[in-house]
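**Student:** Following is a predicted model, sequence given first.
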Amino acid sequence: MNILEDLEFRGLLYQTTNREGLQKKLDSEPVVLYAGFDPTADSLHIGSLLPILILKRFQLAGHIPLALVGGGTGLIGDPSGKAAERTLNTTDTVSAWSQRLKDQLSRFLDFSDRLPNPAELVNNYDWLGSLNVIEFLRDIGKNFTVNYMLAKDSVDSRITKGISFTEFSYMILQAYDFLQLNQTKNCSLQVGGSDQWGNITAGLELIGKTTDNRAYGITMPLVMKSDGQKFGKTEGGAIWLDPAKTSPYQFYQFWVNTDDQDVIRFIKYFTFLSKEEIGRLEQEVKLQPEKREAQRVLASEVTKLVHGDEALRSAMNITQALFSGNIQELTQAEIEEAFKDVPSTTLENDELSVIDLLVAAGAASSKTQARKDIESGAVTINGNRLNDLENRAADLGRIGGAYLIIRRGKKNYYLIQFNN
């Protein structure tokens, strides 16, 4: 299966310019392509994972990916898909975030010189930062009419609410990126989300007007859940690629909780499983959805891809321990990761009775409620059923020498850490 057929099978081809011409070029030579990632935070999130993996798929097919970090355009702000003006960040902030993004992108693409088609990282601040405004307006700006720019969705959708000249100019800056890479890196293909179509075609327009080169564009669909909710968002916020912002366990849990209606589509988007294996998993979802095999495969594949084998093993170990109730099998590091977002309390006194302990942790609203919950068997501590009202915290044994984990009911967890 060639690269365009593979993308089509996976549902990743949303729009393509001159597909026949692009197919001929892909068949005849290694093609240089790029996708851009603006540093709007100190980490990429899983919304950026799709274009990253598109670059990886092209590299595996023998083509040459450029991962562009928008150190220049990140200072301006892309109006695409935004209802209001972005907050502008300082040059130092964007520069620091650009370096973080470079480090993250390096985890997915192979930059080894030993390859015939090594990937390359580029930063558009290298050419935009020294751009002369007069030359830019005369040589680049004259190629775009205001009418042409107003017709683009990214601008048109903001006209009624207002758009600054700063964000209005973003389209031309991204078009200039494509021209710059076309002339200096022989880049002939830009890929991005469907919200980037206007910016991509603006680049094609500029290349067509200023050179004799042929260039192409591909967009992929914006990822949405079947229930209409935005992909990559949870009650706790965005799902980040940085393990310090979203732990590997949280990351794994996000994927393993995928709805049956979404799981095969997400497997096609975010994994490199074969067509045959995806077909088998699709049958499993239809015939035995309660086993959730497809969700576990999706979670394992993506967590391993983003965080590596060791982090995947830890995430699966935490998941299994919480499911079975064998919490005492977890390491101190795994405890800290698994219960990062549950209510936590730090205590000095381990002479508290278990009733006072439940109240102090917030697991019971009163001593009377704590007593009732213990007597009904609704409380476990460190995975053990609590049934002795006379126990003290010191009698219960700590995980990692520091922690007690209270579970009330099936899903309500509370973490206690002792300083002594």
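**Tutor:** Here it is on my side, so go on. Numbers count the residues shown, from 1 in each chain.

**Student:** going forward, measure contacts between C-alpha atoms and count neighbours the same way
**Tutor:** OK.

**Student:** Geometrically speaking, which residue is the centre of the chain?
**Tutor:** I46 (1.2 Å; C-alpha atoms, centre = their mean).

**Student:** would you list every one of the helices in the stretch 301-420 of the chain?
**Tutor:** 309-324, 332-338, 354-361, 367-375 (DSSP state H, counting those that start in this stretch).

**Student:** so where do the strands sit in the stretch 251-400 of the chain?
**Tutor:** Assigned by DSSP state E, counting those that start in this stretch, the strands in the stretch 251-400 of the chain fall at 344-347, 379-381, 384-385.

**Student:** put this beside the first:
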Amino acid sequence: MGVYEELKARGLIAQVTNEEEIREVVNNGKATFYIGFDCTADSLTAGHFMALTLMKRLQMAGNKPIALIGGGTTLIGDPSGRTDMRKMLTKEDIDHNAECFKRQMERFIEFGEGKARMLNNADWLLKLNYVDLLREVGACFSVNNMLRAECYKQRIEKGLSFLEFNYMIMQSYDFYYLFQHYGCNMEFGGDDQWSNMLGGTELIRRKLGKDAHAMTITLLTDSNGNKMGKTAGNAVWLDPNKTSPFDFYQYWRNVGDADVLKCIRMLTFLPLEQIDEMSSWEGSQLNQAKEILAFELTKMVHGEEEAKKAQEGARALFGAGVNTANMPTTQLTDGDFTDGQIAVLDLLVKTGLAASKGEGRRLIQQGGLTIKDEKVTDPNAAFVKADFEQGLVIKKGKKVFHKAVL
């Protein structure tokens, strides 16, 4: 089985521009392909997994990846899948986020001479002269076709800014630039990017002629990875300082029964034969499949040692008893207490179990908070320092555990 056939067997491919040509190029290691990552946060999320593992698979087959950091396109903001305009970030914020992305990508992709490249589209987009761009590129785009694009439809109903309207042209220009300067002949992206990606292949064809072989493939996901089952979570980060290895493991351990094998097939590097054998698993065997998924992905992001700790901690929590050794922990200081006490709502915010006191209050009112094995019913409850000396175990809902210590 060639790598292209494996991508299809794993359920990754949604749409392609020329399947036979793409199959030949990919299977023979002749693809120089890119995937773009806009720097809207200082960490990649679980939703980026499909793109990262795809790049790894293709690189293992001899193809050359380009990880394109969107230092320029992030200044505009992608309207795809949005009901409102994205928050405008400063160039300093974007540069910082780009550096964070680089460090995380290096766990998946091998960069270096003759291997993968990491580029930033700010290097060419920010140098463009607006009038020159209009003359060189603008004439290649039909406004009528752009307005029919899926990526704009939802935003047009709510109000699409002219700033966002330019995003398709910027993304298309990226492919055109990479094709000319780096021999990039293929673009991958989520299926919500199909219109933007076709814009790139069409721009290359119109500017460089029909013999310019530029190919496009979209994955069976949107650009945030939100068709892997659960919403792959803008809150589930690859940075261990934002999502601990334990919480990361638990996120994947809690994937729904209907989605676990789909996620294993798409995201792990387990052999397809082994995954096919799991297709008949039911009941408790599905819990075993979830453990396999969670362990494999946590190992990829945080290393095998952290994956083992997370697995052992999870088994202890949901098995015979509560073992707090590997539980996510928040350390409190004397400054967190007033008159020797800390209010339960302040505690929830401090530990990150609630984003605000209002959210914490709703959690308690809905019966979703347990502390010291007792359901908390009073949002005005408070705890003294002595409660934290051995570590106070906080349970949110049925499956989220956290420890607070003084």
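**Tutor:** Yep, that arrived. These numbers come from a predicted model, not from an experiment.

**Student:** TM-score of the superposed pair?
**Tutor:** The TM-score (TM-score structural alignment, normalised by the length of the second structure) is 0.81; 365 aligned residues with a C-alpha RMSD of 3.3 Å.

**Student:** re earlier: tell me which of the helices of the stretch 301-420 of the first structure sits most buried.
**Tutor:** Mean neighbours per residue, mean count of other C-alpha atoms under 10 Å, is largest over the helices of the stretch 301-420 of the first structure for helix 354-361, with a mean of 22.

**Student:** Which elements pack onto that helix?
**Tutor:** strand 344-347, helix 367-375, strand 412-418 (3 or more C-alpha pairs under 8 Å, 6 or more residues apart in numbering; DSSP states H and E).

**Student:** list the buried ones in stretch 178-195 of the first structure?
**Tutor:** Residues 178-182, 187-195 are the ones in stretch 178-195 of the first structure that count as buried (16 or more other C-alpha atoms under 10 Å).

**Student:** Out of the residues you listed, list just those in strands.
**Tutor:** In strands, defined here by DSSP state E, the members of these are C187, S188, L189, Q190, V191, G192, G193.

**Student:** Nearest to Y414 of the first structure, out of the residues you listed: which one, please.
**Tutor:** Within those, the smallest distance to Y414 of the first structure is 40.7 Å, found for G193 (C-alpha to C-alpha).

**Student:** Cross-check the contact I'm expecting between that closest one and P221.
**Tutor:** Yes. Using C-alpha atoms under 8 Å, G193 of the first structure is in contact with P221, at 6.0 Å.

**Student:** Sketch out the strands for the stretch 1-150 of the second structure, chain order is fine.
**Tutor:** 13-16, 32-38, 64-70, 117-120.

**Student:** still on that earlier bit, output the helices of the stretch 301-420 of the first structure as JSON lines; include the columns distance to F165 of the first structure.
**Tutor:** Compiled in JSON lines, the helices of the stretch 301-420 of the first structure are given as follows (distance: least, C-alpha to C-alpha, whole Å):
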{"stretch": "helix 309-324", "distance to F165 of the first structure": "45"}
{"stretch": "helix 332-338", "distance to F165 of the first structure": "45"}
{"stretch": "helix 354-361", "distance to F165 of the first structure": "53"}
{"stretch": "helix 367-375", "distance to F165 of the first structure": "61"}
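
**Student:** among the ones you listed, which is nearest G397 of the first structure?
**Tutor:** helix 354-361 (12.5 Å).

**Student:** one step back: right, and the strands of the stretch 1-150 of the second structure - which one's nearest S244 of the second structure?
**Tutor:** With distances scored as C-alpha to C-alpha, the stretch of the strands of the stretch 1-150 of the second structure nearest to S244 of the second structure is strand 32-38 (22.7 Å).

**Student:** Buried residues, that closest one. List them.
**Tutor:** So for strand 32-38 of the second structure, counting by 16+ other C-alpha under 10 Å, buried means T32, F33, Y34, I35, G36, F37, D38.

**Student:** Return the residues in contact with the aligned partner of M316 of the first structure in the second structure.
**Tutor:** With TM-score structural alignment defining the correspondence, M316 of the first structure maps onto Q311 in the second structure. With contact taken as C-alpha atoms under 8 Å, 6 or more residues apart in numbering, Q311 of the second structure is in contact with F246, Y249, E291, F295.

**Student:** The residue mapped onto the first one from the first structure is in what secondary structure piece?
**Tutor:** Residue correspondence to the first structure (TM-score structural alignment): F246 of the second structure is matched to Y249. Using DSSP states H and E, the secondary-structure element containing Y249 of the first structure is helix 248-256.

**Student:** Now that helix on the second structure. Mean distance?
**Tutor:** For helix 248-256 of the first structure, the mean deviation from the second structure after alignment is 0.6 Å (mean C-alpha distance after the TM-score superposition for the first structure).

**Student:** can you list contacts of that helix?
**Tutor:** Defining contact as C-alpha under 8 Å, 6+ apart, one finds that helix 248-256 of the first structure is touched by 239, 295-296, 298-300, 302-303, 307, 311-312, 314-316, 318-319, 337-338.

**Student:** Same question for stretch 297-305 of the first structure.
**Tutor:** 108, 248, 251-256, 263, 266-267, 270-271, 311-312.

**Student:** Looking at those, which one is closest to T380 of the first structure?
**Tutor:** Nearest member of the contacts of stretch 297-305 of the first structure to T380 of the first structure, counting by C-alpha to C-alpha, is Q253, at 22.6 Å.

**Student:** That closest one: neighbouring residues, count only.
**Tutor:** Other residues lying near Q253 of the first structure total 19 when counted by other C-alpha atoms under 10 Å.

**Student:** ok, and the closest non-adjacent residue to the corresponding residue of the first structure for D174 of the second structure?
**Tutor:** The alignment partner of D174 of the second structure in the first structure, by TM-score structural alignment, is D177. Closest residue to D177 of the first structure apart from its sequence neighbours, by C-alpha to C-alpha, 6 or more residues apart in numbering: N124 at 6.8 Å.

**Student:** Isn't that neighbour up against L68?
**Tutor:** Yes. Counting by C-alpha under 8 Å, N124 of the first structure does reach L68; the two are 6.9 Å apart.
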